[in-house]
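Q: sequence and predicted structure are below.
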Amino acid sequence: MSLLRQTFLDAFADYVVPIQLSETQFQTKLKREGIAPEFCVAAYVGDEMAGFILTGLGEWEGKPTAYNAGTGVKPMYRGHRLTEQLYAFLLPKLRESGVEQCLLEVIQDNKPALKSYERTGMRITRSLDCFRSPKQEILFSTDMPDDITLSLASRPDWKVYDTFKDVAPTWQNNSAAIKRSGSECVTLEAVNSFEEVVGVISFFPKLGTVAQLAVDARWRDIGVGSALLREAVQRTEASALLFINIDHTAKEFITFLERRHFKVILRQYEMLMAIV
């Protein structure tokens, strides 16, 4: 595992957005994104790992899916279409195992990677925005309504939470990813005086990453979302909060983030490919 993580760090050190993960953060990523070691592939030059694809397995839109949780190629081995070669090796194994499609996200400005995935057969399905704000800069304009209380979700009801969302979350933010993360991800509920859940937030206190924040449409614009966000800030150890891969069409939610001083730090494409 140390070799894989080191290759990951080497491959992403000069990336459009440099990625440096501690061993703990790397393990959290593997767990959250459902990595299946038997479907992770790598290219070697002698004993040196030159590149890899981390593969997560699960269900996406009702179909068995392989999720690309990271493709990395060390700088000195780029330009040889390693990504395409790795997929050529991986795809038959996925088909034999009943996987029906492949999913990934790619930074919009990373043109070489985008072209490589398109040559493999991937097609863009939607645009995604990533937001960040230092905790001390997040603005809270309203107080929590008097008839709303916040508490840890003892028995999360993901079917109810899903009714609050205007758009579907991405792979690493959906309910399956949150469940896989166990105690590393905290879920809080907003409950009204009739003991109805009207809002939810799921976040990683150590990382500062918010996987989901959603409020029942009937209870918006009265401070429920802000109250959940404020509580997450107070419980988060990291210095900033991040919302990764928010569907660009979620205009109401994006406006909510912008009004609280979150700024776009990255834009990505979600891409999908049928393999059957």
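A: Received it, and whenever you're ready, just let me know what you need.
Q: from now on I want contacts and neighbour counts done on CA atoms only, so please keep to that.
A: Will do.
Q: burial count for residue 153?
A: 16 (other CA atoms under 10 Å).
Q: which ones are touching the spatially closest residue to it that is not a sequence neighbour?
A: The shortest distance from residue 153 to any non-neighbouring residue, by CA to CA, 6 or more residues apart in numbering, is to residue 188 (5.3 Å). Listed by CA atoms under 8 Å, 6 or more residues apart in numbering, the contact set of residue 188 reads 150, 151, 152, 153, 200, 201, 202, 228.
Q: now, which of those residues sits nearest residue 38?
A: residue 202 (29.2 Å; CA to CA).
Q: neighbours of the closest one, how many?
A: Residue 202 has 25 nearby residues by other CA under 10 Å.
Q: go ahead and confirm it touches residue 213.
A: Yes. Counting by CA atoms under 8 Å, residue 202 does reach residue 213; the two are 6.6 Å apart.
Q: sorry, back to before: is it fair to say the residue nearest to residue 153 lies in a helix?
A: No. Read with DSSP: H, G, I helix; E, B strand; the rest coil, residue 188 is strand and lies in no helix.
Q: so how far is residue 203 from it?
A: 9 Å (CA to CA, to the nearest Å).
Q: can you check residue 10 too?
A: To residue 203, residue 10 is 28 Å away according to CA to CA.
Q: just residue 276 next, same as before
A: From residue 276 to residue 203 the distance is 35 Å (CA to CA).
Q: out of these two, which sits in the more crowded spot?
A: The residue with more neighbours, out of residue 276 and residue 203, is residue 203; 27 against 9, by other CA under 10 Å.
Q: A further structure is provided below for comparison with the first:
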Amino acid sequence: MITFKTMEHLTFKEAHELFINGFEGYFTPMKMPLDAFIARFGNDNLSAGISIVMFDEDRPVGFVLQGIREVNGEKIAWNGGTGIIPEYRGKKLGTILIEKALELLSQQKVNIATLEALSINQPAIKLYEKVGYKIIDTLHFWEAEGVLNYDEKIASEFELKRIPALQAVNSIIFPALVPWQVDPSITPKAGGEAIIAMKDSEVLAACLVRTKQKFGSEAEGVTLFQASTNNEHPDGIRALQAALQEGLHFNRSIKRNTYNLEDKMQNFLPFLKNNGFKNTDISQVFMTKQLME
């Protein structure tokens, strides 16, 4: 008999084993060690108390990892991974599992449920659409290397400031509804920074990055999570370019990549392409479902 409980009814070791087995044979099999799995709950703001586990009798056979954050009075939830162990796939249990997970979110009075899925994983995308999720954007993983064209003139037009990513949480600097792991409150907080471009004390643009660098050594690489600008200001785009070339260390020979970069950011994607950023083979879709108004 199929039943459901929250993940807090499992030990971390049991949950980790279910996680590994649940992703076996998928597009991206997970070989995450136990310590990294445990740390992920803190790093990604996941909660065992709202993550659902599907049981066949006493055996855990499927799961949905979930987390909730509150922004401007709205609760936004994230599906941080859905999996069913191989021998229970093809039994139409996926829809039931996701519906139970959404039911738990509704009980928590969540306004919007979100998730990301690999673009090539059409079966998963169709499953999520079946239960009411809609694709609202495509997410890019781009990369570039070497010294890029750092425009000193643009840089000189703005006051550029670096602040810790956590100082940008729940601020007006970045939008509230974004892919979970690019929000300032999640992954970028581990060394993440917001680079802000200002003019006349007004914030015109910003980008969120994390630089890979050891103390006493040059930066090895940098990841861009998101960027935003005041489109109504005549200098908004130039301010964003100034923030990007500063945040992405255009004047250094390092590796650069983007993580879940939204396609709707059309105001600066051409700027990145013109400066050597290229597509990789990876892309995801960003999906949301409205639960409460």
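A: Right, received. Where do you want to start? Note that this is a predicted model, so its numbers are computed, not measured.
Q: could you tell me the TM-score of the two chains?
A: Remark: TM-score between the superposed chains equals 0.74 [TM-score structural alignment, normalised by the length of the first structure]; 263 aligned residues with a CA RMSD of 3.8 Å.
Q: what residue lies at the spatial centre of the second structure?
A: For the second structure, residue 181 is the residue whose C-alpha lies nearest the centre (CA atoms, centre = their mean; 2.6 Å).
Q: which residue lines up with that residue in the first structure?
A: Alignment note (TM-score structural alignment): residue 181 of the second structure maps to residue 172 of the first structure.
Q: grab the nearest non-local neighbour of that match.
A: Per CA to CA, 6+ apart, closest to residue 172 of the first structure is residue 33, 5.5 Å.
Q: what's the burial count for the one you found?
A: 25.
Q: give the equivalent position in the second structure for it.
A: Checking TM-score structural alignment: residue 33 of the first structure goes with residue 44.
Q: what's the burial count for residue 271 of the second structure?
A: Close neighbours of residue 271 of the second structure, defined as other CA under 10 Å, add up to 16.
Q: and residue 221 of the second structure, by the same measure?
A: 18.
Q: how close does it get to residue 99 of the second structure?
A: For residue 221 of the second structure relative to residue 99 of the second structure (CA to CA), the value is 40 Å.
Q: now the helices for the stretch 51-200 of the first structure?
A: Remark: helices assigned in the stretch 51-200 of the first structure by DSSP state H, counting those that start in this stretch are 82-96, 111-120, 158-162, 175-181.
Q: mean shift between the longest one and the second structure?
A: This means helix 82-96 of the first structure. On superposition with the second structure, the mean distance recorded for helix 82-96 of the first structure (mean CA distance after the TM-score superposition for the first structure) is 2.7 Å.
Q: buried residues in that helix, which are they?
A: Under the neighbour-count criterion of 16 or more other CA atoms under 10 Å, helix 82-96 of the first structure has 82, 83, 84, 86, 87, 90, 91, 94 buried.
Q: then stretch 150-158 of the first structure?
A: Quick answer for stretch 150-158 of the first structure (16+ other CA under 10 Å): 150, 153.
Q: contacts for it, please.
A: Under CA under 8 Å, 6+ apart, the answer for stretch 150-158 of the first structure is 175, 186, 187, 188, 189, 190, 191, 228.
Q: what's the most distant pair in the residues you listed?
A: Greatest spatial distance in the contacts of stretch 150-158 of the first structure: 175 and 191, 19.5 Å, computed using CA to CA.
Q: of the two, who's got more company?
A: residue 175 (21 against 18).
Q: what sits closest to the more buried one if chain neighbours are left out?
A: residue 158 (6.6 Å).
Q: how near is that neighbour to residue 7 of the first structure?
A: Distance from residue 158 of the first structure to residue 7 of the first structure, by CA to CA: 36 Å.
Q: what do you get for residue 254 of the first structure?
A: Distance, residue 254 of the first structure to residue 7 of the first structure, by CA to CA: 35 Å.
Q: same question, residue 198 of the first structure
A: Look at residue 198 of the first structure and residue 7 of the first structure: by CA to CA, they are 44 Å apart.
Q: for residue 63 of the first structure, same thing?
A: According to CA to CA, residue 63 of the first structure and residue 7 of the first structure sit 31 Å apart.
Q: neighbour count for these two, which is higher?
A: It is residue 7, of residue 63 of the first structure and residue 7, that has more neighbours when counted by other CA under 10 Å, with 20 against 12.
Q: map the more buried one across to the second structure for me.
A: Per TM-score structural alignment, residue 7 of the first structure is aligned with residue 18.
Q: show me what counts as buried in stretch 183-191 of the second structure.
A: By neighbour count with 16+ other CA under 10 Å, stretch 183-191 of the second structure contains the buried residues 183, 184, 185, 186, 187, 188, 189.
Q: dump the residue contacts of the second one.
A: Taking CA under 8 Å, 6+ apart, we find residue 184 of the second structure in contact with 165, 166, 168, 169, 192, 208.
Q: can you pull the contacts of residue 181 of the second structure?
A: Here residue 181 of the second structure is in contact with 44, 187, 188 (criterion: CA under 8 Å, 6+ apart).
Q: would you list these in TSV and tack on distance to residue 111 of the second structure?
A: Formatted as TSV, the contacts of residue 181 of the second structure follow (distance: CA to CA, whole Å):
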residue	distance to residue 111 of the second structure
44	19
187	22
188	24
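Q: just give me the closest of those residues to residue 124 of the second structure.
A: Nearest member of those to residue 124 of the second structure, counting by CA to CA, is residue 44, at 21.6 Å.
Q: surely the closest one meets residue 188?
A: No. Using CA under 8 Å, residue 44 of the second structure is not in contact with residue 188, being 9.9 Å away.
Q: show me where the stretch 51-200 of the second structure has strands.
A: Applying DSSP state E, counting those that start in this stretch to the stretch 51-200 of the second structure gives strands spanning 52-56, 59-71, 74-84, 112-118, 134-146, 159-164, 192-199.
Q: point out the most buried one among the ones you listed.
A: For those, average neighbour numbers computed from mean count of other CA atoms under 10 Å are highest in strand 192-199, which has a mean of 24.
Q: that one vs the first structure, mean deviation?
A: Looks like 4.3 Å for strand 192-199 of the second structure (mean CA distance after the TM-score superposition for the first structure).
Q: quick one, that strand and strand 159-164 angle?
A: Strand 192-199 of the second structure runs at 160 degrees relative to strand 159-164, counting by axes from the mean of the first three to the mean of the last three CA atoms, to 10 degrees.
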